[in-house]
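Engineer: Predicted coordinates and the sequence they were generated for:
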Amino acid sequence: MTSTVFITGATSGFGEACARRFAEAGWSLVLTGRRQERLEALCAELSQQTEVHGLVLDVRDRKAMEEAIANLPPAFAKLRGLINNAGLALGADPAPKCDLDDWETMVDTNIKGLMYSTRLLLPRLIAHGRGATILNVGSVAGNYPYPGSHVYGGTKAFVGQFSLSLRCDLQGTGVRVSNIEPGLCESEFSLVRFGGDQARYDATYAGAEPIQPQDIAETIFWIMNQPAHININSLELMPVSQAWAGFSIDRSGKA
C-alpha cells in the first residue's frame, strides 16, 4: 500500500525539498501552501511521479485547516506521516526595536499552526499506528539564544518541548514523534526574515557552506523510514562551519 505524507509549507525551502524527495520515493503527497501559483506548479510537476493533493491555505487559519483536513479525498485520507514544516522568522533586530505584529505572526504560525495540523491529523496517524511519524521542524534557535532570536527562538523551544510531550501522550499507539533542529541553512527562509534584503541574505551565507534544503529533506526521509520500533526523538544538525558562540559580556559598566 502506498504511503501518504502531509507536508505543510511546501512551496519553498525544506517543504518543497521534502515534497520532491518523498515523491521520488513514490509516496503520495498532501501539500499545503499559501502561494497558489507556486503550489499548483509544484503539484503539477510532482503529479508526474506520484499522487498529489494540494491545499492552498495558511496554517494559521484554524477553520480552513479543519475544513481541508475533514474533506481530504479518500485516496489521501490514510496518513503515514506529517511534516510540520510551515514556519518563519521575521526580523533580527533587538527586542525593543521589533514589530509586535511580527512577533504575533511567528507565534501564530510556528506554534498555533503546528498545533492545528498536529491535533487535526492525530486521529488519522493513530489509525495508521505502527510506523506513522510526526516530524516537527524545530531549530537550534530553540536550544541556543542569540541576539535577535527572542520570539523566534521561543517558538522553536515550544516545538521541542511539544514534541517530547507528544511522545508521552502517544506511547502505545505506535505513532512516532521527531524534532529536527537545523542550524545555518540556505533557503528563502532568510530572505523572508530580512524583508527581501538580498545583500544581507548573501552576506549571511558567504563562505559558510551552509546546509541546503535537500540535506534537510534527506535527513527527514531517513528519520521517517527508520524501522517502526525506532523513534528519533530529536536530531540537531549544523554545517561544519557553524559552532556555538561564547558568552557575551557587557563591559560598558552600565549593566
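Structural biologist: Arrived safely.

Engineer: Please make it C-alpha for all contacts and neighbour counts, starting now.
Structural biologist: OK.

Engineer: Helix, strand or coil: sort out residue 111 for me.
Structural biologist: Recorded secondary structure, residue 111: helix (DSSP: H, G, I helix; E, B strand; the rest coil).

Engineer: Please report how far it lies from residue 135.
Structural biologist: 14 Å (Cα to Cα, to the nearest Å).

Engineer: And residue 81, by the same measure?
Structural biologist: 8 Å.

Engineer: In contact with residue 166, which residues?
Structural biologist: Going by Cα atoms under 8 Å, 6 or more residues apart in numbering, residue 166 touches residue 177.

Engineer: Tell me the secondary structure at it.
Structural biologist: Using three-state DSSP, the structure places residue 166 in helix.

Engineer: go on, residue 29?
Structural biologist: strand.

Engineer: Counting neighbours, what do you get for it?
Structural biologist: For residue 29, the tally of surrounding residues (other Cα atoms under 10 Å) stands at 26.

Engineer: do the same with residue 241
Structural biologist: Neighbours around residue 241, by other Cα under 10 Å: 11.

Engineer: Spit out the contact partners of the residue lying closest to residue 147 once chain neighbours are set aside.
Structural biologist: Leaving aside its chain neighbours, residue 147 sits nearest to residue 94 (6.5 Å; criterion: Cα to Cα, 6 or more residues apart in numbering). Residue 94 makes contact with 147, 148, 150, according to Cα under 8 Å, 6+ apart.

Engineer: dropping in the other structure now:
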Amino acid sequence: MTTPTSGRRVAVVTGASAGIGAATARTLAAQGFHVVCAARREELVQAVADEIGGTAAVVDVTDADAVAALAAGLDRVDVLVNNAGGARGLEPVAEADVDNWRWMWESNVLGTLLVTRALLPKLIESGDGLIITVTSIAAVEIYDNGSGYTSAKHAQGVLHRTLRSELLGKPVRLTEVAPGMVQTEFSLNRFEGDEERAAKVYEGVTPLVAEDIAEVIGFVADRPSHVDLDLIVVRPRDQVSGAAGSRFNRKG
C-alpha cells in the first residue's frame, strides 16, 4: 500500500469502518488530513475511504504481519487514532467466558500495542506526532458483569499512559479519550447481534453519537503542538457512571 498524500498530514484511524472510527475519519479529512482508514471489513472501510478521499487499509490490528505491512506502506504518519476494539458478553466473573475475555484483551490491548509500536517511529519522525487512544469510561471505572471489558480497557489505558511517560521529551503528544454511552454498533456486537437486547441499553436516556466523540478527537488534533490534552472523559448528560444503576433520564 502506498499513500498519495501530496504533502498533507497523514492520520491513521483504526476501526474506521463504522461508528466512532468512521466519524473520526470524516472529521479529520474535513480538517485537511489524508486519512488512512484501517479496519477488517473491506467493503465498509473502502466505502468510508472513497467518501473522504482517503486510503483504505484492510487490517486486523491483532495480526502482527498485517500491522507491519500497514506501517511499511506509509511514508509518514502525523496522527494515530487507536479506535479498534470492542466488547463481547456481559457476565459476572463467576460465569466468565474465557473466549470473550481473550478476544477483548487481544483487540483492545494487544491491537493498540501492535499498531502503536509499528507506527511510533514515523510519529516521532514527523516532528509533531499525536497518538489518540479511544478507551472508555470502563478504563477508569468498573461495573458489575463487565469485568472482561473493564479490565481490558483499564489495561489499554495504562498502556497509553505509560507511553506518555516514556515519550516525555519526544515530539509526540498523547491523548486518551474515554467515552461513556455512545449509540453505535457497540452493544449490538457485545450481544452477538441481539437487536432487542442492544436497544434496551439506550432506553430512557439520550446517548452520545459517534460524531460527538469524533468532534472531540478533531479538537484534540487541531491543538498547537505544545498543548497536550491528557485525558478527556465524555459522557451523555443522562449518565453518571458506567454502572447500570447510575443511569437515569433527566427529561422527566
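Structural biologist: Thanks, I have the structure now. The structure presented is a predicted model; accordingly, all values stated were derived computationally and were not measured.

Engineer: Kindly provide the TM-score of these chains.
Structural biologist: Superposed pair, TM-score by TM-score structural alignment, normalised by the length of the second structure: 0.90. Supporting alignment: 239 aligned residues with a Cα RMSD of 1.7 Å.

Engineer: and the counterpart of residue 22 of the second structure in the first structure, what helix or strand is that in?
Structural biologist: If you follow residue 22 of the second structure across to the first structure using TM-score structural alignment, you land on residue 16. Residue 16 of the first structure is part of helix 13-24, with elements assigned from DSSP states H and E.

Engineer: and that helix, how far from the chain's centre?
Structural biologist: 12 Å (Cα atoms, centre = their mean, to the nearest Å).

Engineer: Please tell me how far the counterpart of residue 100 of the first structure in the second structure sits from residue 184 of the second structure.
Structural biologist: Applying TM-score structural alignment, one finds that residue 100 of the first structure aligns to residue 98 in the second structure. Counting by Cα to Cα, the gap from residue 98 of the second structure to residue 184 of the second structure is 25 Å.

Engineer: first vs last residue of stretch 110-118 of the first structure, how far apart are they?
Structural biologist: Terminal residues of stretch 110-118 of the first structure are spaced 12 Å apart (Cα to Cα).

Engineer: Remind me which helix or strand the closest residue to residue 241 of the first structure other than its chain neighbours belongs to.
Structural biologist: Excluding the flanking residues, the one nearest residue 241 of the first structure by Cα to Cα, 6+ apart is residue 208, at 5.8 Å. Assigning secondary structure by DSSP H and E places residue 208 of the first structure outside every helix and strand.

Engineer: check contacts around residue 208 of the first structure.
Structural biologist: 239, 241, 242.

Engineer: Give the aligned equivalent of it in the second structure.
Structural biologist: Residue 208 of the first structure maps onto residue 205 in the second structure, by TM-score structural alignment.

Engineer: How about residue 173 of the first structure?
Structural biologist: That one, residue 173 of the first structure, aligns with residue 170 by TM-score structural alignment.

Engineer: now residue 7 of the first structure
Structural biologist: Residue 7 of the first structure maps onto residue 13 in the second structure, with residues paired by TM-score structural alignment.

Engineer: Helix, strand or coil: sort out that match for me.
Structural biologist: Assignment for residue 13 of the second structure (three-state DSSP): strand.

Engineer: the strands in the stretch 151-252 of the second structure, which residues?
Structural biologist: Here the stretch 151-252 of the second structure has its strands, by DSSP state E, counting those that start in this stretch, at 172-179, 231-234.

Engineer: Likewise for the stretch 1-150 of the second structure?
Structural biologist: 10-14, 34-39, 55-58, 79-82, 129-134.

Engineer: Take these and lay them out in TSV including distance to residue 212 of the second structure.
Structural biologist: TSV is the format used below for the strands of the stretch 1-150 of the second structure (distance: least, Cα to Cα, whole Å):
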stretch	distance to residue 212 of the second structure
strand 10-14	16
strand 34-39	19
strand 55-58	23
strand 79-82	15
strand 129-134	13
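
Engineer: Residue nearest the middle of the first structure, spatially speaking?
Structural biologist: When Cα atoms, centre = their mean is applied to the first structure, the residue found nearest the centroid is residue 85 (2.0 Å).
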